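Chemist: here's my sequence, what's the structure:
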Amino acid sequence: MAFQIRRAHLAFDRLLSMRLARHGIKSGYYNYLRALWIKDRVTQRDLSDATRVTETTTVALLKGMDDEGLIERVRDSVDKRKILVTLTPLGRSLEPEILPHAAELNEIATRGIDAAEIRTFIKVARKIAANLEKAFGESD
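Modeler: Next up is the predicted model:
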C-alpha cells in the first residue's frame, strides 16, 4: 500500500513540476501558494500547519518565494514575534494560471475510475493519513 501511495505521489509531483516550470515556479512552492490563495496574510506557523511541513522547511521555502517576489514577510504590528506572510500581486496573479493544472492532473489520475470508487478512495486515504499523523504524534 505504501509503495502505491508513494508511486502515485511521485507521478503527481513530476507532472505538476513540469506544468509549474512553464510558469517559472518551483514545485515546492505550490502547496504554500495554494494555502495563501485560500487564506492570505497568515503566520509562518499557520502555513506550516496548513501544508503539514516543518517550520524549518517552511522558513527556507518562504525565503525563496520572497526572493522570487511571490510573497512578502512582515512583522505583525500587534505581536512582534510573529511574521506574517502575504502574497504579492505576482503571487496572487498565478492562481488562475496554476490552479487549472491541479484539476487537470486529478482528471488524468481518475480516468476510467467510477465516481463511487473515487469517493471511497478519498475516504480511505483520509483515514490512512489521520492514522499515520496520529502515530507520528505518538512517537515524539
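
Chemist: okay, CA-based contacts and neighbour counts for the rest of this
Modeler: Noted.

Chemist: how about the helices in this structure?
Modeler: 2-21, 30-38, 44-51, 55-67, 89-93, 95-109, 115-138 (DSSP state H).

Chemist: could you say which one of these comes nearest to K80?
Modeler: helix 44-51 (13.1 Å; Cα to Cα).

Chemist: tell me what angle the closest one forms with helix 30-38.
Modeler: For helix 44-51 against helix 30-38, the angle by axes from the mean of the first three to the mean of the last three Cα atoms, to 10 degrees is 110 degrees.

Chemist: how many other residues sit next to the closest residue to L90 other than its chain neighbours?
Modeler: Closest residue to L90 apart from its sequence neighbours, by Cα to Cα, 6 or more residues apart in numbering: L70 at 5.7 Å. Neighbourhood size, L70 [other Cα atoms under 10 Å]: 21.

Chemist: roughly how far does L70 sit from D13?
Modeler: 21 Å (Cα to Cα, to the nearest Å).

Chemist: let's see this one next to it:
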Amino acid sequence: MSALTPNDPNVPKLADFLCFAIYSANLAYGRAYKPILDELGLTYTQYIAIIALSEEDNQSVGGLGEKLFLESNTLTPILKKLESLGYIRRQRDPADERQVRVSLTPAGRKLREKALPMNLVAAAGLGEDFPVMQKAVVRLRSNLLKAARGQPALPAGASVSK
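Modeler: Below you'll find the predicted structure:
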C-alpha cells in the first residue's frame, strides 16, 4: 500500500466532504443571523425555542427538546433564561407533576411577531430551490439519525415526518 500524497487526485479534499459543507453552512448561517439575534437579544437556541413554542404552545420540556434536538440538561438553562426575560412560562403539569410544560407569554408572542420578517430565505440566494434544499437537508438529517440507530435510510423523494 502506497502512502497518500497531498496532490493525489484519489484523495478527497475538504471541499468534497458533504459534512464539511453542512458544518460550514451552519457557521455561515450563524454569522448571518447574528445581527438579527442581537437585535432581538437572543441566542440562536433561544430563538428556535421561541419559534417552536409559537407553533405549539404548552409543550412538555421533553417534547420541545425532541423537536429542537436538544437534551433537557441543555434546554433547561435556555428556558430558564427565556423565563427570566419574560418570554415564556414554565409550570408543572397538574396531571403529571414530573412534567414541566412551557408556554409563550404575551411578551414572547410579541417577540415572535417582531422576528417574523427577520429571516434569511432571501439571503440564502436559493430562490425557488429553497424548499427543495430544506427538504433535502431534513431528509439527510433523518437518514443520519436512522443510520445511528441502525435503521435503513429514506429513499429520495420520501417525506419525512420527524
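
Chemist: for the residue nearest the centre of structure 2, give its distance to E128 of structure 2.
Modeler: Central residue of structure 2 (Cα atoms, centre = their mean): L68, 5.6 Å from the mean position. Using Cα to Cα, one gets 26 Å for the distance from L68 of structure 2 to E128 of structure 2.

Chemist: what is the equivalent residue in structure 2 for V42 of structure 1?
Modeler: Using TM-score structural alignment as the criterion, V42 of structure 1 maps onto Q59 of structure 2.

Chemist: aligned partner of the residue nearest to L90 of structure 1 in structure 2?
Modeler: Match for L70 of structure 1 (TM-score structural alignment): Y87.

Chemist: mind naming the longest strand for structure 2?
Modeler: The longest strand of structure 2 (DSSP state E) is strand 96-104.

Chemist: contacts for that one?
Modeler: With Cα atoms under 8 Å, 6 or more residues apart in numbering as the test, strand 96-104 of structure 2 has contacts from 50, 53-54, 57-61, 87-93.

Chemist: which positions within that strand qualify as buried?
Modeler: V100, R101, V102, S103, L104 (16 or more other Cα atoms under 10 Å).

Chemist: mean distance of that strand to its aligned residues in structure 1, please.
Modeler: By mean Cα distance after the TM-score superposition for structure 1, the fitted strand 96-104 of structure 2 averages 0.9 Å away from its aligned residues in structure 1.

Chemist: find me the equivalent region of that strand in structure 1.
Modeler: Using TM-score structural alignment, strand 96-104 of structure 2 pairs with 79-87 in structure 1.

Chemist: endpoints of the matching stretch, how far apart?
Modeler: 20 Å.

Chemist: run the chain-centre distance for it.
Modeler: Centroid separation for stretch 79-87 of structure 1 versus its chain: 19 Å, with Cα atoms, centre = their mean, to the nearest Å.

Chemist: cool, and stretch 14-23 of structure 1?
Modeler: 14 Å.

Chemist: how close does the aligned partner of I108 of structure 1 in structure 2 get to V137 of structure 2?
Modeler: In structure 2, the residue matched to I108 of structure 1 (TM-score structural alignment) is A123. Separation of A123 of structure 2 from V137 of structure 2 (Cα to Cα): 17 Å.

Chemist: what's the answer for N73 of structure 2, then?
Modeler: 26 Å.

Chemist: between the two, which one's more packed in?
Modeler: V137 (13 against 9).

Chemist: what's the matching residue for that one over in structure 1?
Modeler: Match for V137 of structure 2 (TM-score structural alignment): A125.

Chemist: what does Y44 of structure 2 give?
Modeler: Match for Y44 of structure 2 (TM-score structural alignment): S27.

Chemist: what about that match, neighbour count?
Modeler: 17.

Chemist: now do the one 10 residues further on
Modeler: For W37 of structure 1, the count of nearby residues is 18 (other Cα under 10 Å).

Chemist: just checking, it touches S93?
Modeler: No. Assessed by Cα atoms under 8 Å, W37 of structure 1 is found out of contact with S93, at 9.9 Å.

Chemist: list the contacts of the residue of structure 1 positioned farthest from its centre.
Modeler: Within structure 1, the residue lying farthest from the chain centre (Cα atoms, centre = their mean) is V78, at 27.7 Å. With contact set as Cα under 8 Å, 6+ apart, V78 of structure 1 has no partners.

Chemist: since that was my last question, I'll sign off now.
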